[in-house]
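Peer 1: Sequence first, predicted coordinates after that:
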Amino acid sequence: MKRYTTIIAVIFTVLSFLSGCKPNMDLTNPQEVSIGTYYKNVAELEAAVIPAYQAIIGKVQGGYARSLYYELLAPGDDFTHTFKWEPMYQDTYNTPSSDGMALNTWKDFWNGVFAANMALQGIENYKGTIDAAVKDRLLGEAHFLRGLHYMHLCLLFGETVPLIEKPAASDADYYPTNSTPGQIYARIINDFQEAAKLLPLRSAMYANSTFKGRATKGAAQSYLAKAYLYRPLLEAGKPAEFDKAKEQLKNVIDSKEYQLVANFRDNSLEATENNAESVFEVQMFNGPGWLGDDMSCSWRWQEIGMFDGTGGAWWNLAPNKKTYTEFEPGDPRKYMTLWCDKGAYYTQIDGKVTDYDYWMAHLATNKDFYGTRKYCPDVQVADIDDGINDRLLRYADVLLMYAECLNEGGDIEGAKTYINMVRARANNVVPTEQPHLWYQHSPGTIPDVNGLLAKDTTINGVRLNNIKNIIQHERFVEFCGEYLRYFDLLRWGMADAKWLEPLKALGWQPKATYYPFPQAELDNNKKLKGNDMNR
């Protein structure tokens, strides 16, 4: 499902309680589709879940199409804003409640919650004839998507966001209050549990080619495990639930539905989307136009991809020197992740092939930063946007989360096994790469875990002499640019404060764990109170 475009007869816009006003009128157009006249056949039920998928991309540019990569990457210690954007609040830990980027993200994910709630109500209340397996699948998708949207909202704004489990039925529903501690976490867990029960395996879902990219049992189990590990962020003050996460991750591994693809680079190319390693990804589509008439595309390559001065790129956010240094000598992933010295070439739309020397010669400043090759085409596209999917959860993440759970439970040798699977793949020759890159014809040279332990290397101040530190390092390089680093540091830091030191060195403080509630929402809903960043 490269594009979220099953028939959409109902267009879901921003929730009424988020729109700034609620009109004091009740007008009915008998020719207009409404809730009362919809959900009358299975095709309409199929269409009902699509807006909840679309909200991940972001109808108001608050999702993965644009704003979200700033909000997820900038707060970490791995990316830094460049001279092109002054000021950018997201990496200063001082984002104001008036920030438009945070407001758009708030709107888009509440659109997703609203759409999922509408779909659940329509599907559950449907009185017509429907195959039981189809109904289960649709309910599973809606539960998964509601859990996913709530997980984003909670990670970004904290656990006191409102809990909304059904469409608005009265005036009071338009102005919800804050949730209480633990409520959102319980909702996320329950939604992913329900989805895991109801959804088919990936092989069954993908048997219908039009469903490729939709949520599956493996995606629900994997996100359920991730929620258990992220519990310190989703339910403040509570420890991660490693045993529960381990059970779910083992289910995914034992299903044999997923495998690491041979070439690491295939996880960031448009031609190899929804591959065997993909557990869940955002389905981008680069249609005609770029502003207003193409709502399923990504601006990522333009804004955080290639260096400024090359191919019209904007280069607002960039991997920093710490990220460059984190890659071990002989790790091909460095050159598949970054635009850097001794790396890949970039071809401009005029046909000019450019290299690192060219980029540095045309770059105004910030020469100690790098470009993000991951999810960026090697050849400039005519549009500002492109259609490369964001891989939100890969099988490599399943393996490394499982290794983390095993290590926490004392199974050191078991943890090594799964870390080694990811590290071994990193050494593979990549025959489809640019011919001048050494790993196109020779394997990488990073050692296995025992070899790394024997070297007793220190990288960026972290001594790789134990499994937890190696998992930290491996997640850093494997998922660089995939939105995990900041949240890894936070969740580990809740149990061991040393992991917060890299963030504290940049000015982070506990109150800045989440973005503030948008002031526009607080002005509209007097029942709602902001989080610590609003004070």
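Peer 2: Perfect, I can see it now.

Peer 1: When you work out contacts or count neighbours from here on, use the C-alpha atoms and nothing else.
Peer 2: Noted.

Peer 1: Find the nearest non-adjacent residue to N427, please.
Peer 2: Across the structure, with C-alpha to C-alpha, 6 or more residues apart in numbering as the measure, the residue nearest N427 apart from its sequence neighbours is G444 (3.9 Å).

Peer 1: Sketch out the helices for the stretch 251-400 of the chain, chain order is fine.
Peer 2: 300-304, 321-326, 333-337, 356-361, 395-408 (DSSP state H, counting those that start in this stretch).

Peer 1: Which one of the ones you listed lies nearest to Q121?
Peer 2: Each of the helices of the stretch 251-400 of the chain was scored for nearness to Q121 using C-alpha to C-alpha, and the closest is helix 395-408 (31.8 Å).

Peer 1: Show me what that closest one is packed up against.
Peer 2: Under the contact definition 3 or more C-alpha pairs under 8 Å, 6 or more residues apart in numbering; DSSP states H and E, helix 395-408 sits against helix 242-254, helix 412-426, helix 467-478.

Peer 1: the helices in the stretch 51-200 of the chain, which residues?
Peer 2: Secondary structure of the stretch 51-200 of the chain (DSSP H, counting those that start in this stretch): helices at 67-73, 100-124, 132-157, 183-198.

Peer 1: elements contacting the longest one?
Peer 2: Yep, that's helix 132-157 we're talking about. Using 3+ C-alpha pairs under 8 Å, 6+ apart as the contact criterion, the neighbours of helix 132-157 among helices and strands are helix 50-57, helix 100-124, helix 183-198, helix 217-229, helix 231-234.

Peer 1: let's see it at 7 Å
Peer 2: When contacts are defined as 3 or more C-alpha pairs under 7 Å, 6 or more residues apart in numbering; DSSP states H and E, helix 132-157 packs onto helix 100-124, helix 183-198, helix 231-234.

Peer 1: Then the second one?
Peer 2: Other elements packing on helix 100-124 under the criterion 3+ C-alpha pairs under 7 Å, 6+ apart are helix 50-57, helix 132-157.

Peer 1: gap between it and the chain center?
Peer 2: Using C-alpha atoms, centre = their mean, to the nearest Å, the mean C-alpha position of helix 100-124 is found 16 Å from that of the whole chain.

Peer 1: Which residues does it contact?
Peer 2: Counting by C-alpha atoms under 7 Å, 6 or more residues apart in numbering, the neighbours of helix 100-124 from elsewhere in the structure are 12-15, 18, 39, 45, 48-49, 51-52, 55, 58-63, 67-68, 139, 142, 145-146, 149, 153, 165-167, 518.

Peer 1: for comparison:
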Amino acid sequence: MKNLYKYIFAAMLTLGTTTSCSDFLDESPKGVIDKDKAFSRPDQMVTSAYAMLGDCWYSYPFNLWPYGDLASDDCLKGGSGTTDTGYHPMEIWSTMTSTPGEFDELWYRLFCAVSRCNRALLSLEQYGNDKLGEETCKQRVAEVKFLRAHFYYKLITMFRQVPWIDENVTANNLQEQTRNDEFTYEELFGKIINDFKEAYDVLPDVQTDKNRVNKIAAASYLAKCYLTLAYGDGYEATNGYDHINKEYMQKVVEYTKVVKDDPNYGYLEDYGDIFLPEEKNSKESIFAVQTSDYKEDNTTYGRANWSNMLNGVWGMWSCGWDFHKPSQDLVNAFKTKNGLPEFDDYNKTIDYPINGSPNAQKWDPRLFHTVGMPTFPYKYEKEYTLTKANSRTPNTYGYYCSMKEVPQRSKGETYDGSWQAFAMNDYVFRYTDVMLMRAEALIETDNLSEARTIINDIRQRAKNSVDKHIAYAENQCEIALYPETYFQDKTTARK
């Protein structure tokens, strides 16, 4: 064995005498963009920052469904059982005592996105005016600051205390020295708000390149930031209605008015259309992560929504992994009595509709657009009627399935193979979302009448969303508008 090492060492010495050491060290790595060349192309650096919006995966979904829907009472994880992925701790609220890799992956990928934004800003600072012109450069800086704030909003939502790494930290290579307790929760939010405000002040209402962020998206995010801060610092003891900051609530009213007054956005006429791929960039969509089918963009695989790749229905798609299962609590919440929600009593009994068998229990029509249930058509198509066989582990996760994040089955398989995904946009802000934020803030600033108008407009749209897609459930639907008596005081209006 010693002799073998001698021969290998001798061969290495011989190689060293016949090959220039400097040539070997100076060889550019393959498949990697040269740093200086990349930085000298500011518009491409901005594009690389945009690309991070959809750079998600089922184990680090940027739409955060495992940490929102799953951690609340809206859904169950699904899949083959409790050990399928590391998300089970989220649904049983044991995340403080477990260390799932999903948390680490999400942290890493979101900071990769922040890094792309910072590098794009440095490129714009150095080359932007010369290569793009002063006005375009100014707009691109605003776009990238919007993107950075978008990713930081997710970070602060998930992790609360995070290190603020901006372009100055990146330029000076101080990432490892930047602490996560340098700024308070409120100060971090202030930095996020500043980025969105810079974007808001510069960006146009409508972009020539349609898929770039604009002023209306920035206004929507500013409203959301102020609405989050308006309730307190996020800790249970110092958060909620007793800690309302009316100045912040007024900011929500102001920024949502910008959205409300813009003629390019509004309620899509039928609620069901919002969640069909052909309507994914309708007037309802203010800011959405764009996806594509390979047949649309002429690439090999397209740009899928990898956040939702596990959420197809079992037995309906070739790779329906049956995650994101609506809960019974969510279904019960759609109950109505005389067309109005059963605020206090909805969960006293377990109920569910059966296709063709109406009874005294009536439902908000949005149930049939949201939750797939046995005996009902899957995404409105009778030839694909759901049965109990369309649940992978019913004894653990029940028989419901989620419909909003998937296309209709008749449109064919979007991506073939064991890792099927769908070309469904991920909405960040819909017009309806922003108007509900406005209604919430109006209630807290004592304008109950306008809040009622907004909420009733949305309910009227739901009432009108029966005939086109869910006529088979018409005799099980009942929804009414709120009378004035429901908006005489804040407590009832909040419900």
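Peer 2: It's in. Keep in mind that what you see is a predicted model, and the values were worked out from it rather than measured.

Peer 1: Turn the helices of the stretch 51-200 of structure 1 into JSON lines, including mean neighbour count and distance to V430 of structure 1.
Peer 2: JSON lines is the format used below for the helices of the stretch 51-200 of structure 1 (neighbours: other C-alpha atoms under 10 Å; distance: least, C-alpha to C-alpha, whole Å):
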{"stretch": "helix 67-73", "mean neighbour count": "23", "distance to V430 of structure 1": "27"}
{"stretch": "helix 100-124", "mean neighbour count": "24", "distance to V430 of structure 1": "37"}
{"stretch": "helix 132-157", "mean neighbour count": "24", "distance to V430 of structure 1": "33"}
{"stretch": "helix 183-198", "mean neighbour count": "22", "distance to V430 of structure 1": "35"}
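
Peer 1: May I see the ones you listed organised as TSV, with distance to G451 of structure 1 added?
Peer 2: TSV is the format used below for the helices of the stretch 51-200 of structure 1 (distance: least, C-alpha to C-alpha, whole Å):
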stretch	distance to G451 of structure 1
helix 67-73	31
helix 100-124	43
helix 132-157	36
helix 183-198	38
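
Peer 1: coming back round to it: dump the helices and strands packed on helix 132-157 of structure 1 to JSON lines, plus distance to W438 of structure 1.
Peer 2: Below are those laid out as JSON lines (distance: least, C-alpha to C-alpha, whole Å):
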{"stretch": "helix 100-124", "distance to W438 of structure 1": "40"}
{"stretch": "helix 183-198", "distance to W438 of structure 1": "43"}
{"stretch": "helix 231-234", "distance to W438 of structure 1": "41"}
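
Peer 1: And those helices: which comes nearest D294 of structure 1?
Peer 2: D294 of structure 1 lies closest, by C-alpha to C-alpha, to one member of those: helix 100-124, at 16.1 Å.

Peer 1: Would you mind getting the average deviation of that closest one from structure 2?
Peer 2: The superposed helix 100-124 of structure 1 is, by mean C-alpha distance after the TM-score superposition for structure 1, a mean 1.3 Å from where its aligned residues fall in structure 2.

Peer 1: got the angle for that helix vs helix 50-57?
Peer 2: Here helix 100-124 of structure 1 runs at 160 degrees with respect to helix 50-57, directions being taken by axes from the mean of the first three to the mean of the last three C-alpha atoms, to 10 degrees.

Peer 1: what is the orientation angle of helix 100-124 of structure 1 with helix 132-157?
Peer 2: Relative orientation of helix 100-124 of structure 1 versus helix 132-157 (the same axes, to 10 degrees): 160 degrees.

Peer 1: between the helices of the stretch 51-200 of structure 1, which gets nearest to D378 of structure 1?
Peer 2: In this view, those are compared for proximity to D378 of structure 1 by C-alpha to C-alpha, and helix 67-73 is the closest at 19.8 Å.

Peer 1: Pipe the helices and strands packed on helix 395-408 of structure 1 into JSON lines and attach mean neighbour count per row.
Peer 2: Listed next are these as JSON lines, based on neighbours: other C-alpha atoms under 10 Å:
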{"stretch": "helix 242-254", "mean neighbour count": "19"}
{"stretch": "helix 412-426", "mean neighbour count": "19"}
{"stretch": "helix 467-478", "mean neighbour count": "19"}
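
Peer 1: wait, which of these is closest to N94 of structure 1?
Peer 2: Counting by C-alpha to C-alpha, N94 of structure 1 lies closest to helix 467-478 out of those; the figure is 24.6 Å.

Peer 1: so the following helix or strand past that closest one matches what in structure 2?
Peer 2: The helix or strand immediately downstream of helix 467-478 of structure 1 is helix 485-493, counting by DSSP states H and E. Under TM-score structural alignment, helix 485-493 of structure 1 corresponds to no residues of structure 2.

Peer 1: list the contacts for A48 of structure 1?
Peer 2: For A48 of structure 1, the contacting residues are A119, by C-alpha under 7 Å, 6+ apart.

Peer 1: Quick check: it vs N267 of structure 1, distance?
Peer 2: Applying C-alpha to C-alpha, to the nearest Å, one obtains 30 Å for the distance of A48 of structure 1 from N267 of structure 1.
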